[in-house]
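Asks: mind folding the following:
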Amino acid sequence: MPGKVADFLRSAELEPAERAALDQGVTVRRGQGYTLRVSAVSVVHRGLLARCQPLDGIHGAPAVPAQRKARREYENPVGALIPTGP
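Replies: Here you go, the predicted structure:
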């Protein structure tokens, strides 16, 4: 998960499983930013991705190109996950 997505999610209201996954993630430095490696079932990743929709600038809010790109970078691997039970 890109750092911009992780930063956005830390300030969002999350379910306990989503919050725990974020809190247990491992930070990996990448150039100027970072990546958060999160180990969780696909349902949790899909929930986190759904909460990132405001980064696309929906509902009249302006979109920041770097945040939109970060959300898309997170969406690609999450979309490829095989669904697992809760």
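Asks: please count neighbours and contacts with C-alpha atoms only from this point.
Replies: Will do.
Asks: where along this protein do the strands fall?
Replies: Counting by DSSP state E, the chain has these strands, from start to end: 26-30, 33-37.
Asks: let's see this one next, to set against the first:
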Amino acid sequence: MEQTLAAAGELQRDLQRELTYDGLRAAEAKGPKGGRRPVVVAAQTAGVRTAYSEGRSVAALARHHGVSRGAIRTPVSDLLPDHSAGEEDAPAPELPVTLDMPGKVADHLHTTELEPPNAPRSTKG
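Replies: Below you'll find the predicted structure:
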């Protein structure tokens, strides 16, 4: 009896797998229309792009249309400023480092004048 139930379960699982693959193949044949639908519909996209080009902020457009800022960034993504580094070989800007460390080590670091990392080290003899 157990073997009959196990065989029926395997048959059902194989049938489900086959139907799933058939559905995936059919969806793939229809074309790349998967994913979530955009919140800003095509009729509003032109108006959003025009308003952004005229100087309205992403946040103001999001409030006006009642959607998130990310939903506004999608249709204007090619108009947004590029925040990547301008030059690949340009060195990263030096930022100040703040150590918040209690104890004797911190006291020593506060009182000691440290040399820049690229400066030649003096040798005491």
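Asks: can you calculate the TM-score here?
Replies: TM-score for the superposed chains, counting by TM-score structural alignment, normalised by the length of structure 1: 0.25, backed by 39 aligned residues with a Cα RMSD of 4.3 Å.
Asks: got CSV for the strands of structure 1, with mean neighbour count and distance to A17 of structure 1 too?
Replies: Converted to CSV, those look like this (neighbours: other Cα atoms under 10 Å; distance: least, Cα to Cα, whole Å):
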stretch, mean neighbour count, distance to A17 of structure 1
strand 26-30, 12, 16
strand 33-37, 16, 15
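Asks: now render those as JSON lines, adding distance to R51 of structure 1.
Replies: Formatted as JSON lines, the strands of structure 1 follow (distance: least, Cα to Cα, whole Å):
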{"stretch": "strand 26-30", "distance to R51 of structure 1": "20"}
{"stretch": "strand 33-37", "distance to R51 of structure 1": "16"}
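Asks: select, out of the ones you listed, the one closest to R71 of structure 1.
Replies: strand 33-37 (12.2 Å; Cα to Cα).
Asks: strand 26-30 and the closest one, what's the angle between them?
Replies: Orientation check (axes from the mean of the first three to the mean of the last three Cα atoms, to 10 degrees): strand 33-37 of structure 1 against strand 26-30 gives 150 degrees.
Asks: assess the claim that R73 of structure 2 and V58 are in contact.
Replies: Yes: R73 of structure 2 is in contact with V58 according to Cα atoms under 8 Å; the separation is 6.9 Å.
Asks: which helix runs longest in structure 1?
Replies: Ranked by number of residues, the top helix in structure 1 under DSSP state H is helix 65-79.
Asks: so which elements touch it?
Replies: helix 3-10, helix 42-51 (3 or more Cα pairs under 8 Å, 6 or more residues apart in numbering; DSSP states H and E).
Asks: if you count neighbours, what's buried in that helix?
Replies: Q67, R68, K69, A70, R71, R72, Y74, E75, V78 (16 or more other Cα atoms under 10 Å).
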